[in-house]
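Trainee: whatever this is, show me its structure:
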Amino acid sequence: MTDANVTGPNASATTTAPESAPTARYLGSGAAPAADASALTGPVPAHLPQRLTITLWDFSWYTHAEPGGPFADLDAACAKAAALGYNTIRICAAPLLLFSGLAHEGRPLADLAGALEIEGLGASPHGGFFGQRTRWYDTPGGYRVDLRARLLELFDAAERHGLVVILASWEYQQSPAYARSSDWFEAIDAVPPADRYALLGASWSRMLDFLTEAGHRDTIALVELHNEVDFSILPPLGDGAESGIGGAIEIARLRQEHPDLLVTASYGKPPHLAMHQVPDELGAAQFHVYSYGVLDALQKLVDIRSEGSEGFPNAMLASLLTADAPTPAEYGRAAAWKYRATVVTDQMIYGYDWLDADAWDTWLYQNYGPYREVMQREIESRVIAIAEWARWRGVPAVVGEGWIGYTPLHGTFEEGPVGRALAEHGIRTALDHGVWGMVLCSNAAPHHPMWADEKWQTRMNAEILAR
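Mentor: Okay, here's the model as predicted:
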């Protein structure tokens, strides 16, 4: 059959399409109207803020509570956070220490928690203490804390200042390393890896009951089975599901027991190129977005994240050390069990303790150029991948840590104009794609120098909350 209006090899040269027929060109899916990408990826409980501005207090709220320290006065710390525009704090609530029921050599962990002695990595024979120029590990210690009472104190202070709390555990990553006694670490390390998620789940159940009985349930913004399961002494989150065990199963159980709470686990580096690998059971997409870029290039050059490297420190690292830096042998090492209890190596502790921070920053600034666009795009693509997975699953998305990576305590690359620009790019991308909560930067917290940049934090928190 021939249609007279269809042109072709055999059609009459005088045949033309009617003038009223439109000529359509296929321009791809971008030509179709898109849904509002900035709408939240999933519903959040009505009593919680519709945007979370998060300050990352991790375990430091009890490991940096020394007299005069950043968390010595929890009420003052909460008041300052609220004044800067934050409405959420994210903490290690130490559920295993407080509620696992474990003991080591006959000593219950709950008893240990009642008078937990904080040491940090301990005194160095060269003077000072190990980790004194690192982030997070710069803990002088020398005091005891009743952690159960302190948890209630924190919730009381948070509520007074209009803050909500994200509960997580860093216990299979590093928290026990800050204690003077190894009991906490040895007790949880004795648990077979396949049973660790079940232990976490049971401990969280008891902690949630405890907080509920104390009247604090509505202050809980999110419950994470564990922080960065992919960078902790834990099996993969989805392992064991076919046998009815594992992290995903525990998350599903907790969600069923506590349907009014958001329950999940966090990833340090989610599989951005294969997000279908993330278990469906997560009640929120709480994932971290770090783009190491130029920082990773420098870390590889100086071989600072390894352990047992022959000839350490190499020539490149030696060129960045202070003139009075001791040798690693002269500096010594923390107690061996503390390195078993944490993901940070002795080479990093030595290197960061003795780096010339200005020399470190100078190298990063001088070499940032070729990495600039890559780091921007990496942050953007990872945020979008997280948000799209969350939208597909119908759950809220949260960036609980980001944006560059682990830098020396007195390094200013991430706090400076480059780091702030990358952070702002990540924050605005997150807002444009419906992410519910986000940090300004992992370093924007009372135990980091970035806390002093009040103007920037206030401005960025206001921008988040305006959306």
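Trainee: rest of the way, CA atoms for contacts and neighbours
Mentor: Noted.
Trainee: OK, contacts around the spatially closest residue to Thr429 that is not a sequence neighbour?
Mentor: Residue nearest to Thr429 in three dimensions, not counting chain neighbours: Glu380, with 6.2 Å by C-alpha to C-alpha, 6 or more residues apart in numbering. Shown in contact with Glu380 (C-alpha atoms under 8 Å, 6 or more residues apart in numbering): His425, Gly426, Thr429.
Trainee: would you do the same for the sequence below? I want to compare the two.
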Amino acid sequence: MTERYLGTGAIEPDESSLTGVVPAHLPQRLTISLWDFSWYTQAGRGEPYADLDSAVADAASLGYNAIRICAAPLLLFGDLGLDRLAQDLEIEGLGASPHGGYFGQRTRWYDTPGGFRLDLRARLLELFEAAARHDVVIVLASWEYQQSPAFAASSAWFDAIDAVPLQDRYRLLARAWDSMIEWLTLHGHRHRIALVELHNEVDFSILPALAGSGAEQISQLRARHPDLLITASYGKPPHLAMHVLPAGLGAGQFHVYSYGVLDALQQRIDIRSEGSEGFPNAALRGLLRADAPSVDEYGRAADWKYRATVVTDQMIYGYDWVDPDAWDAWLIEHYPPYEHAMRREIAARTIAIAAWARWQGVPAVVGEGWVGYTPLHGAFEENEIGLSLAEHGVRTALDHGVWGVVLCSNAAPHHPMWRLREWQRSLNAEILAR
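Mentor: The predicted model follows:
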């Protein structure tokens, strides 16, 4: 049909302009590499972040102009009596397994052998100095009420933040961010801050709903730092009812995952639950490596580490011992019936995020996406299917005025996808050309 029959109201407007004004000192498009907490948990000898300057330079060479991190504000500036710990933080990961190796050894984000110490405040300053040398900006977030403290050898960090009453946690976060911002300003790096997130994925963390005290703290922090973009991020924003989000967010930082066929597999093998009778079930046993130990033989990390993170012991066992080739083969075989829905879901969620941000007059960011959580060596997101979904998400975001976007949550130095260098360069160039 033509507009003669549909009417001019049915003609789609050009929504490629940014959803909200971006401060003039920041890039007008952000290409984001997600370093999360790994920039300090995988910083031992020979690990991806051992040399921060080299890591930042490498990211910049691939076309990234922004790095998103857990800056651990509660550990560094929470005034919780953790200063000595922050200055000599021992990284352990989830610890050694009695079966051999360490827990999380083949689990994305958790493959942390540990065995080193660092001064995290000094390391944060080192990161900002490297970012300045390579003209990269930093997205600051906290994963502390989601998983970061679980990688420490001591439970002191987690114990201290867990002792804070639920209703006071946003106030504590805002106070810590205020102190960190002032500290970074003192060191000449204020203009290097692209975005401050009160916390990562407030809907999937040990926090109350953001509406109420969380939104109030964001508003107060924005009033203290009106030149900065300050918000919180959601792991699964309410795409069908974005109006229920609290007012006052300085940016729309949302995550877009379309699990689709991946969710079908996860439910089939019951990998994300805890305490399931008869785990692993027959479906999961059929996907395990030939050398997989029993659950009892493998053991489990210290109890406090599971309290400090959102992952379960079933997830760690399953992702550590699943055969990645068998995992990928199942996803590839069963993907066709899910393809249309997954592509539609990525587009619909991205458009909803952008529309909300335009309504609010704030910049929009997709800080994580696009398929979901897979074993470390699973290559579904790196194969033709996964890359196509990622490109679809990125291009939809650009078409609707999203300011910042990840190529994929696995496109970072600590993931195998980092080897896809030309793909990253090409897609980052496309983003920056808009």
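Trainee: TM-score for this pair?
Mentor: The TM-score (TM-score structural alignment, normalised by the length of structure 2) is 0.98; 432 aligned residues with a C-alpha RMSD of 1.0 Å.
Trainee: of the contacts of Glu380 of structure 1, keep whichever come out buried.
Mentor: For these, a burial check counting by 16 or more other C-alpha atoms under 10 Å picks out His425, Gly426, Thr429.
Trainee: map the last one across to structure 2 for me.
Mentor: Taking TM-score structural alignment as the alignment basis, one finds that Thr429 of structure 1 is matched in structure 2 by Thr396.
Trainee: quick one, what contacts that match?
Mentor: Thr396 of structure 2 makes contact with Ala347, Thr350, Ile351 under the criterion C-alpha under 8 Å, 6+ apart.
Trainee: coming back round to it: and the buried ones among the contacts of Glu380 of structure 1 as JSON lines, adding distance to Ala31 of structure 1 and secondary structure?
Mentor: Shown next, in JSON lines, are these (distance: C-alpha to C-alpha, whole Å; DSSP: H, G, I helix; E, B strand; the rest coil):
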{"residue": "His425", "distance to Ala31 of structure 1": "26", "secondary structure": "helix"}
{"residue": "Gly426", "distance to Ala31 of structure 1": "26", "secondary structure": "helix"}
{"residue": "Thr429", "distance to Ala31 of structure 1": "22", "secondary structure": "helix"}
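Trainee: can I get those residues in TSV with distance to Gln347 of structure 1?
Mentor: Formatted as TSV, these follow (distance: C-alpha to C-alpha, whole Å):
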residue	distance to Gln347 of structure 1
His425	32
Gly426	31
Thr429	35
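Trainee: out of the residues you listed, the closest to Glu186 of structure 1 would be?
Mentor: Using C-alpha to C-alpha, Gly426 comes nearest to Glu186 of structure 1 of the buried ones among the contacts of Glu380 of structure 1, at 38.7 Å.
Trainee: if I line the two up, what does the residue nearest to Thr429 of structure 1 land on in structure 2?
Mentor: In structure 2, the residue paired with Glu380 of structure 1 is Ala347, using TM-score structural alignment.
Trainee: gap between that match and Val394 of structure 2?
Mentor: 10 Å (C-alpha to C-alpha, to the nearest Å).
Trainee: please apply the same query to Pro73 of structure 2.
Mentor: Using C-alpha to C-alpha, one gets 30 Å for the distance from Pro73 of structure 2 to Val394 of structure 2.
Trainee: now Ala131 of structure 2
Mentor: 24 Å.
Trainee: between those two, who's got more neighbours?
Mentor: More neighbours surround Val394 than the other of Ala131 of structure 2 and Val394, with 27 against 24 (other C-alpha atoms under 10 Å).
Trainee: for that one, which residues are in contact?
Mentor: For Val394 of structure 2, counting by C-alpha under 8 Å, 6+ apart, the contacting residues are Val405, Val406, Leu407.
Trainee: again with Ala445 of structure 1
Mentor: Here Ala445 of structure 1 is in contact with Thr55, Leu56, Trp57, Trp451 (criterion: C-alpha under 8 Å, 6+ apart).
Trainee: does it belong to a helix, a strand or coil?
Mentor: coil (DSSP: H, G, I helix; E, B strand; the rest coil).
Trainee: that one maps to what in structure 2?
Mentor: Using TM-score structural alignment, the equivalent of Ala445 of structure 1 in structure 2 is Ala412.
Trainee: got the contact list for Ser38 of structure 1?
Mentor: Applying C-alpha under 8 Å, 6+ apart to Ser38 of structure 1 gives the contacts Leu431, Asp432, His433, Gly434, Val435.
Trainee: swap that for Phe155 of structure 1, sorry
Mentor: By C-alpha under 8 Å, 6+ apart, the contact list for Phe155 of structure 1 reads Val165, His216, Thr219.
Trainee: wait, which of those is closest to Pro279 of structure 1?
Mentor: Proximity of the contacts of Phe155 of structure 1 to Pro279 of structure 1 was ranked by C-alpha to C-alpha; the top entry is Val165 with 24.1 Å.
Trainee: tell me the residue in structure 2 aligned with the closest one.
Mentor: Using TM-score structural alignment, Val165 of structure 1 pairs with Ile138 in structure 2.
Trainee: check which helix or strand that match maps to.
Mentor: In this assignment (DSSP states H and E), Ile138 of structure 2 forms part of strand 137-141.
Trainee: once aligned to structure 1, how far is that strand on average?
Mentor: Compared with structure 1 after fitting, strand 137-141 of structure 2 deviates on average by 0.2 Å (mean C-alpha distance after the TM-score superposition for structure 1).
Trainee: that concludes my questions; thank you for your assistance.
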